[in-house]
Structure formats: structure tokens, C-alpha cells
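Colleague: Can you look at this prediction? I've put the sequence above it.
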Amino acid sequence: MELTEANPLTAAAGRNESLHRAFQILRLLSKNDSGASVAALSAESGLPRTTVSRLLASLFDVGAVARPGTDRLWVLGPAISELSGSVQHDVALQIVGLSVLESFTAEFDETCMMAVPVAESMATVTEEVKGTHLLGISGTWKGQTVSSLDSGFVRMLLAELPSQKTKTILDKQFDGSAQELRELTESIDGIRLNDYSVVVDTLEAGLSGIGVPVRKSGRLVAMLATYLPTSRFTEDFRIGALSALRQGAETIASR
């Protein structure tokens, strides 16, 4: 009698129901770029809220989901982008990007980094090359997911969106004064107009940065930026760094 191997994909193989439910939640989040609440996910999936909350907690532990805003909405996390094989984490993009960062730091001796979008207002730093000068914050930014509205990366992401969409996100996530909201909105409008970001003393007192988008076929796939002490962020540096970053963005986009 010939023996046949059992199909590992059949129900008899004892598939884990929690895994199926987790993927159900991930699929729903993939269709909601702005994020979704536990209540909304429960309604769309038909699962109890307690089950959805438990699944989200497990997915959060492995970086598959994130909750970056003050509105408590859930979005897909950086681990999904890393596994997806999407253009954000294309190997060639990373290799060329690292080469561009190394060239920039060799010329300016300042820390330079590349980030990729993982949500409408969230980015992950994928590469970083440190200058010999100390950056305002110790340690490394590589691998960190950034969601702060004070970040030039996040502001560049918001500038890619239609104005009304940006306003909706700011209404949900921003909790500062009316004056601070106006300044933030003007900053994002300036990025739309000039196609680069400048932040001064927002992420940290005494720390400034300038960044540019990297686009392929009109789609933002990455961002380049340098951060340095505000005391060294002169007009001459801004002009030179902007030119070098833009050349770097063109190099990455052409590969």
C-alpha cells in the first residue's frame, strides 16, 4: 500500500485559529491607512472586542502593528514592511542609500540617515551613518520608528497627502496650542512648496535637521535627512546640504 503524505494545509493539520484571526486583523488594517480603532476592527471582523484587543497586543509585541498617534488608532507596524518585500525595503534601495549617506557624511562630517514610510504619518529609519560630531541624542536612530509630528520625516510624509487629509490627521494627533498648530501647518505647507523639510529645535532643543524626499515614478519611497546641533546649522550648511541630499535622492531614485 502506497503511503501519501498528509497535506499540511488541510484542516486536519490542526491550524491555529488565532493565527487566522490575526491575519484577518492585519488585512483590515491594510485597507485603513489612517488607522482603525478596536471597535471598528471588531465590527468589521465580527470578532469580540476582547479578542481584537488580545490579537493587537500580540501583534504589537512583534512589531506587526503600531499605535503612533494620540487618537489611539492602530496601523500596520514596521515588521510588516520588512516582510512585504515592498520597494521600501528593496535591497538595491538600501545598498544605494547607504552609499549616498556615506558620501554625504564624508563631505560634511555630520550624521545622515534614510527612512522609509510605514504609514501615513510614520517612518522607520533604515540606515544611518554617523559623523564624528556628536548628534544631540546618544545612541543610534537606525531601526527606530518615528511618529512624532516634530520630526522632519513625519512632516514630509504629511506633505505628500492632500491638504484636507493632512488636516484630518493633525486634528486627531496634535495636542498643542493653536499657535503651535499654525506653525506646524505652515511648516508642512512649506515642504509641499519647496520639496524639502527644515526643523529647528523641535525634536530636541539645540538640534536641527534638513531632509528631502526620494521618489520613484512619483511615489515617495524613502527620505534622506541630516541632523546636527543648531549652532552648526548655518545658511551655508543648509544650502550645501540641501544640494547634496537632493543629488543623493536622484541617485537612489535612478537605481
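Modeller: Done, it's in.

Colleague: Could you use CA atoms for every contact and neighbour count after this?
Modeller: OK.

Colleague: mind checking how far residue 74 is from residue 29?
Modeller: As judged by CA to CA, to the nearest Å, residue 74 and residue 29 stand 7 Å apart.

Colleague: shared neighbours, the two?
Modeller: Jointly contacting residue 74 and residue 29 under the rule CA atoms under 8 Å, 6 or more residues apart in numbering are 35-36.

Colleague: this is the comparison structure:
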Amino acid sequence: MAGEGEGGGKQVIARAAAVLKTLENQRHGLSLSQIAKASGLPRTTVHRIVTALEAQQMVIAGSEGVRLGPALVRLAASAHTDIVAIARPYVESLGRRTRETVDVSVYRGLHAISVDQYPSDQELRVVSPVGTAFPIHCTAHGKILLSALSDASVVQLLADPLERRTAATRVAVQAVVEDVGVAREQGWAIDVEEHAPGVCGIGIYLRSGLAEHYAISLAVPALRFHENLHGLKAALLQCKAEIESVIGG
């Protein structure tokens, strides 16, 4: 009986994982029927699993369907403790040198998830909570994370029209692909008020030697960004080299 129970438990976990994987990278919610079709599970089973996952905030069921929930964002942040701990001294050093906010992010489909931050000490600064999901197409850390993918993979991931956050947001997939190509070639990406008015960013890809994709970026008020861009880029690339020399990326 014990073995049977263990097998049943594994089956429940496998089915829950199938539902979560079905929802991965979905820009909008899916209906129970759509989840059932994509996962190959009976609709009644999907309903039970979604209800249980919703109780744990792993999914959100709303008028537009079922979407991944905030608990997964928190789990994503906590899963990267090791890389964050290794990078932390260098992230702090970067923050002290530039006096701008430093973010460490990980790739999650349509988002770059913040897993660590060193906030600026200046009165005018840009700060977001750790665990924030930033859109991948209109942020410096998002675009540099996309540069680790092929152009074909980027096209497959994104869909026209992209969400417009500001007047400067690129909403055409091909425009983002071009930005990502430039970032891939030069080794860094920028965001000039594409995600939020008055906010700019510069990001680099961190080669961790792991399957995960990481980025380190600086979030800078537009008033200071352009005149300091050269120094910010140099400091960011130095931080990248320091961390990669330690982790062997």
C-alpha cells in the first residue's frame, strides 16, 4: 500500500507540473479546456489541480483564464540563492562605484525576474522590489537575456503587437529582434525610457556555467543616464568579469 501511495503522490506532482508547464510563457490566461487539451489531462483533473494550485497562489484564475501566480515568482527568487550569494560582493561594489541601483535577474520566458538588488543611495533613484517580473522586450536586462537565444527563438517567444509601456517601447517583434542582435554583438543592452518614463537601464549577460540565464543591470534616472553611460558600461563590464572569474562562467 505504501508503494501505491507513493506512486499516487508522484502522479499528482507530475500532473500539477504538466499544468504549470502548459501555462509557461502564456501572455494571457488559458481556459480549463485549453489546459486540458495542451496537457493531455481530463478537464475534471485539471479543475482539481488548478483549484489546489490557486489555494497556494501558484496560479491565478480570473475572467481571462488561468495564469501563473505570484508564489512562483517568489520561488524563482529563492531558487537562486547560491548565485546571488556568490555575486553579492561584486554587485555591492558595482553599486558603490556607480551609486546607481544594481539588479540581478534571471530569465523566465516573457519576463526577467529580479532575484537580488543593491539600491542606489542617491535621492533620485530607481528601485523595484526583489521578485519583480520585468517585461523581457523593453528592459535592458530583458533584452540582454534574449541575446542568449537565437533570433528564431526570440520570434517564437514574442508575438505582435508587444505590450506598450511608454512612447519609446518597441511593439514590433522585428524591432526587438534587431535590438537583441545589437546587444548580442556588443555584449550589453540598453533601455532608454522603454519600460518606464524617466527610467533608463544598461544590462550585461552573466555567464554562470549553469543552465539558467542571468543578467546584471543598472537602473538609472534618465537625467543621469546619457552623460554617465560610458562609465556605467565600464563598471558593469568590470563587475561581469569579476564574477565570471570566480564562478568559472
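Modeller: Great, that's in hand. Please read these numbers as outputs of a predicted model, since none were measured by experiment.

Colleague: Okay, strands next: where are they in the second structure?
Modeller: 59-62, 65-68, 101-108, 111-118, 133-135, 189-192, 199-206, 214-221 (DSSP state E).

Colleague: Tell me which residues are up against the first one.
Modeller: Counting by CA under 8 Å, 6+ apart, strand 59-62 of the second structure makes contact with 29, 50, 53-54, 66-71, all of which sit outside it.

Colleague: try 10 Å this time
Modeller: With CA atoms under 10 Å, 6 or more residues apart in numbering as the test, strand 59-62 of the second structure has contacts from 19-20, 23, 29-32, 50-54, 66-72.

Colleague: From the chain's centroid, how far away is that strand?
Modeller: 20 Å (CA atoms, centre = their mean, to the nearest Å).

Colleague: now the fourth one
Modeller: Centroid separation between strand 111-118 of the second structure and its chain, computed with CA atoms, centre = their mean, is 7 Å.

Colleague: What span of the first structure is it aligned with?
Modeller: Taken onto the first structure by TM-score structural alignment, strand 111-118 of the second structure occupies residues 122-129 there.

Colleague: Report the mean deviation for that stretch after fitting onto the second structure.
Modeller: If you overlay the two and look at stretch 122-129 of the first structure, the average distance to its match in the second structure is 1.4 Å (mean CA distance after the TM-score superposition for the first structure).

Colleague: the helices in the first structure, which residues?
Modeller: Remark: helices assigned in the first structure by DSSP state H are 17-30, 38-45, 49-61, 78-84, 91-108, 152-159, 163-173, 178-194, 235-253.

Colleague: what does the shortest one contact?
Modeller: This means helix 78-84 of the first structure. With contact meaning CA under 10 Å, 6+ apart, helix 78-84 of the first structure is reached by 26, 30, 59-60, 62-66, 86-90, 116-119, 122-124, 143-145.

Colleague: ok, of those, which come out buried?
Modeller: By neighbour count, with 16 or more other CA atoms under 10 Å, the contacts of helix 78-84 of the first structure hold 26, 59-60, 63-66, 87-89, 116-119, 122-124, 145 as buried.

Colleague: Check the gap between the residue most central in space within the first structure and residue 220 of the first structure for me.
Modeller: Central residue of the first structure (CA atoms, centre = their mean): residue 123, 0.9 Å from the mean position. Using CA to CA, we find residue 123 of the first structure at a distance of 12 Å from residue 220 of the first structure.
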